[in-house]
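S.K.: just a sequence and a predicted model for now, questions to come.
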Amino acid sequence: MTTSHAIADDDRPPRVRPVFSAVTWKEIAHLVTNLPEAILGFVYAVVMVSTAGGLSVTAIGLPLLAVGLFLSRQWGRLERARARMLLGVRVEEPTPLPGPRRSGGFFPWLWTGIKDPVGWRTVLYQLIRLPWGVLTFTVVLAGLFVLWPVLPYLVRLLANADRAMVRGLLSPSDDLERRIAELESDRGVVVDTAAADLRRIERDLHDGAQARLVALAMGLGLAKEKLLEDPEGAAAMVDEAHGEVKLALQELRDLARGIHPAVLTDRGLDAALSSVAARCVVPVKVLVDLPPGQEARPAEAIEGIAYFVVSELLQNVSKHARARGATVEVWRAEARLMIRVSDDGRGGADTTGGSGLAGLAERLDAVDGVLVVDSPEGEGTVVTAELPWRDRVPGRG
């Protein structure tokens, strides 16, 4: 009998032993610190809501509530950082609230702050954390002294509940908030780009056509004075002025082409890009596969950006690529306008720093576009741009 018992004991599977990894100890630290965090958060939320609610009939009640919700937002930021450090939960930061100036004044800012969903969800988080903090602190404390064999499993179960709570209450409401943040950033890019374009146009007019027209006016004035006493000299000055007129007209055409060329408006991207390619210092093959007909063209703004992108990329080919040839391809892929400009030059292009490609990437991002650069050293460059198609408005273009 003794021998049979010994054999039976040897046949039993080994006892499950808990593994206290670094992740488990971080989870334990998070669960233990839940209690002090929960007490402070609960007290703050109760005092803030009750005080602001009691003073809501006065002039300071609603501003106090807006400020209190803003501070709850900051509490949520700290909690996301704690969860990120101890639980490995990576939650996107909600969209920052605009200040009074960007909101359009004090009362719009006040209304935005009072109805802030992120602030209210953080208040809810603070209120429900007190019983949860007591529970997690008690279970972990008991586990350390009584339930040691099963503590890792209890810790993982409680930590997963904490992770779900952080994701559910402290994350942005949905993709809309992140989209708002992107649009805020894109609006700044559009404004900066428009201001830079206006400065460039002003500089080109001042230094180019305007200077030539001033010189032309002075030359014609001198020719007028010499007309009777020195007809031959006056004729020579008029002839010189005629040349200045031609140069001024050419500069104005180039300036207008840089803003929005007439060929793009009249004949579309195929003809406009062929015109750009003809001015490149290296041979360029243009392949455009777009639906025929005026109605099937993309919106004017999209066409203009596509033209500008190809123009800039071909200028880069001319100035920096040391290429023997280039290719421009344009086609439609469902609701996207696709552009690919490739060359066989030296490569090494990127969108970092203050390069022209970085500016192009920002300009495309402002209209939900994408710029991808593939440019290994010594193997040429391929730049692919995606733009939203956005059908042309009927009756325009």
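M.R.: Thanks, I have the structure now.
S.K.: alpha carbons only for contacts and neighbour counts from here, please
M.R.: Noted.
S.K.: mind listing the helices for the stretch 151-300 of the chain?
M.R.: With DSSP state H, counting those that start in this stretch applied, the stretch 151-300 of the chain shows helices at 151-170, 175-204, 210-226, 231-259, 262-267, 269-278, 300-316, listed in chain order.
S.K.: quick check: which of the ones you listed is nearest to residue 366?
M.R.: Residue 366 lies closest, by Cα to Cα, to one member of those: helix 175-204, at 4.5 Å.
S.K.: what comes up buried for the closest one?
M.R.: Taking 16 or more other Cα atoms under 10 Å as the basis for neighbour counts, the residues of helix 175-204 that come out buried are 177, 178, 181, 182, 183, 186, 189, 190, 201, 204.
S.K.: show me what that helix packs onto, helices and strands only.
M.R.: Of the remaining helices and strands, those touching helix 175-204 by 3 or more Cα pairs under 8 Å, 6 or more residues apart in numbering; DSSP states H and E are helix 356-365.
S.K.: returning to what we had before: adding distance to residue 93, write the helices of the stretch 151-300 of the chain out as a markdown table.
M.R.: Rendered in a markdown table, the data for the helices of the stretch 151-300 of the chain read as follows (distance: least, Cα to Cα, whole Å):
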| stretch | distance to residue 93 |
| --- | --- |
| helix 151-170 | 9 |
| helix 175-204 | 9 |
| helix 210-226 | 50 |
| helix 231-259 | 38 |
| helix 262-267 | 42 |
| helix 269-278 | 41 |
| helix 300-316 | 31 |
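S.K.: out of those helices, nearest to residue 33?
M.R.: Ranking those by proximity to residue 33 (Cα to Cα) places helix 151-170 first, at 12.1 Å.
S.K.: name the helices or strands packed onto that closest one?
M.R.: Under the contact rule (3+ Cα pairs under 8 Å, 6+ apart), helix 151-170 is packed against helix 22-54, helix 61-86, helix 117-145.
S.K.: included below, for side-by-side comparison, is a second structure:
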Amino acid sequence: MDTAYGPPSPAPATSRVPVALRAPFAGRTWREFLYLLLSLPVACVMFSYAVAMVSIGAGLLITFLGIPVLAGALIGCRGFGNLERIRARALLELDVEHPEPVRPAKPGMMSWVCAVLKSGASWRHLLYSILHFPWAVFAFVFAVTFWTVAWSLFLYPLWQWTFPAYLDQPGIQLWGNGRGDGLYLDSPPGMAIASGLGLLLVLAGPWLIRGLTHVDRVLVHGLLGPSLLATRVSELETDRGVVVDTAAADLRRIERDLHDGAQARLVSLAMDLGLAKEKLARDPEAAAKMVDEAHGEVKIALQELRDLARGIHPAILTDRGLGPALSALAARCTVPVKVSVDLDHRPAAAIEGIAYFTVSELLQNVSKHARAGSASVDVWRVADRLMVLVSDDGQGGASTETGSGLAGLAERLSAVDGLLVVDSPPGGPTNVTADLPWRA
């Protein structure tokens, strides 16, 4: 197993300026504000297109032309959806995967039209084109009004001179009777109050803008991305690939171990026995000595086969369960290991095997790389999940970054809906938790 231990990555530099003071000037705030500004014209085009095309298609349903027109309308909405995903990725940093493509059952125009009309993703794009319009109008008006008023009040002392110069009044009018009398913000205290109020609004603006764009994130992710079913199918296909690759790697390991170990030893044993057979009549003592050596080779070959069988699926795990199997595994570790297994009954055999080999790899990691003085293994059940915790007091710094042994282990666990969580600060201790389905 590759080492997963090493020096930690340097922590990112933190600014001394509080987040609340930096937010109005942060690039994220202005990118989100630009997103809200662009949403109105984009939503107007999308809404107009969707309503017009669907209305035309619905009106033509009394003829054959209505069906392809509706299909064309849905395809157009999918095109607008692609534009919206690009806009969300660029301005909201929201990366939404493309929805499942249209897959006609067979070649031909009508098959393609039917596939478009049956596609749930196409209708979700149409729904987005309709629902996004009223929200875009509200978000545009609210964001532009609030942000403009906030900055205008905050910077009021800088532009207050424009009122007497161009509007023939001393400042912003708070109250007036229509005959020239009224209350104006033209004195230094009044301008300070206006600027202070503007500052509060400016500081609150980024969070209001973030709240508005959060609704857009939900709409884009929920309506323009792949469905939950399609996402789950994709995950299962990926997990199946991981399982196939793992099984192929295990088969290659078994073949290599057999070829380099027991098979080579048995070939040598057969040759030695052949020579002993030839010398049996001429030199019985030499033949007896060769048979005695062959007997020792047989014992070694049997031990290698037992070790190989233990690596495939240990007999003690099948016969006695996870507790004794992990205790036997801990006894072979180079550091003292305390094992605690609290299970009322045994989980599914496949899950039991995965838990065993997970602990095996983690203890190998502890032996080779952790520089630990002791370790512990705890196994328990929570509802319908099997929890496995392997801890050590070593140097820490374990990571699931790509290329490490823990990354490969995490992929294998995810193939069975499992999860691997690593908590390993520099200097230790290291706690690695495996969360597996029970599946009794």
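M.R.: Now that the structure is in, tell me what you want to look at. Everything numeric here is computed off the predicted structure, so don't read it as measured data.
S.K.: overlay the chains and give the TM-score.
M.R.: TM-score for the superposed pair, counting by TM-score structural alignment, normalised by the length of the first structure: 0.71. Supporting figures: 344 aligned residues with a Cα RMSD of 4.4 Å.
S.K.: related to what we said a few turns ago, residue 324 of the first structure: which of the helices of the stretch 151-300 of the first structure is closest?
M.R.: Across the helices of the stretch 151-300 of the first structure, closest to residue 324 of the first structure is helix 300-316 (Cα to Cα), at 12.5 Å.
S.K.: residue range for the closest one in the second structure?
M.R.: Using TM-score structural alignment, helix 300-316 of the first structure lines up with residues 349-365 of the second structure.
S.K.: residue 115 of the first structure -> the second structure?
M.R.: Residue-level alignment of residue 115 of the first structure against the second structure, with TM-score structural alignment as criterion, gives residue 118.
S.K.: its match: neighbour count?
M.R.: One way to gauge burial is a neighbour count; for residue 118 of the second structure, by other Cα atoms under 10 Å, it gives 15.
S.K.: so what corresponds to residue 81 of the first structure in the second structure?
M.R.: Residue 81 of the first structure maps onto residue 86 of the second structure when the alignment is built from TM-score structural alignment.
S.K.: so its match versus residue 98 of the second structure, what's the distance?
M.R.: According to Cα to Cα, to the nearest Å, residue 86 of the second structure stands 10 Å off from residue 98 of the second structure.
S.K.: equivalent analysis for residue 303 of the second structure, please.
M.R.: Taking Cα to Cα as the criterion, residue 303 of the second structure is separated from residue 98 of the second structure by 54 Å.
S.K.: same check on residue 144 of the second structure?
M.R.: Plainly put, residue 144 of the second structure is 31 Å away from residue 98 of the second structure if you go by Cα to Cα.
S.K.: which part of the first structure lines up with stretch 318-326 of the second structure?
M.R.: Mapped onto the first structure using TM-score structural alignment, stretch 318-326 of the second structure covers residues 265-273.
S.K.: so for that stretch, what gets flagged as buried?
M.R.: Counting neighbours by 16+ other Cα under 10 Å, stretch 265-273 of the first structure gives 268, 269, 270, 271, 272, 273 as buried.
S.K.: pretty sure the fifth one contacts residue 307?
M.R.: Yes: under the criterion of Cα atoms under 8 Å, residue 272 of the first structure lies in contact with residue 307, with a separation of 7.3 Å.
S.K.: residue 185 of the second structure: how many residues sit nearby?
M.R.: Using other Cα under 10 Å as the criterion, the residues surrounding residue 185 of the second structure number 19.
S.K.: ok, residue 103 of the first structure to residue 113 of the first structure distance?
M.R.: 10 Å.
S.K.: right, I mislabeled it, should have said residue 182 of the first structure
M.R.: Counting by Cα to Cα, the gap between residue 182 of the first structure and residue 113 of the first structure amounts to 20 Å.
S.K.: try residue 168 of the first structure
M.R.: Following Cα to Cα, the distance that separates residue 168 of the first structure from residue 113 of the first structure is 21 Å.
S.K.: so for those two, which residue has more residues nearby?
M.R.: Each of residue 168 of the first structure and residue 113 has its neighbours counted (other Cα under 10 Å); residue 113 has more, 24 against 14.
S.K.: that one should be in a strand, yeah?
M.R.: No: when DSSP: H, G, I helix; E, B strand; the rest coil is applied, residue 113 of the first structure is found to be helix, with no strand at that position.
S.K.: go ahead and confirm it touches residue 68.
M.R.: No: applying Cα under 8 Å as the test, residue 113 of the first structure and residue 68 come out as separate, 9.3 Å apart.
S.K.: please enumerate the shared neighbours of the two.
M.R.: Between them, residue 113 of the first structure and residue 68 share no neighbouring residue, with contact defined by Cα atoms under 8 Å, 6 or more residues apart in numbering.
S.K.: what about the residue nearest to residue 137 of the second structure when sequence neighbours are not counted, how many residues nearby?
M.R.: On the basis of Cα to Cα, 6 or more residues apart in numbering, the spatially nearest residue to residue 137 of the second structure that is not a chain neighbour turns out to be residue 40, at 5.8 Å. When neighbours are defined as other Cα under 10 Å, residue 40 of the second structure has 21 of them.
S.K.: in contact with residue 40 of the second structure, which residues are there?
M.R.: Residue 40 of the second structure makes contact with 133, 136, 137, 140, according to Cα under 8 Å, 6+ apart.
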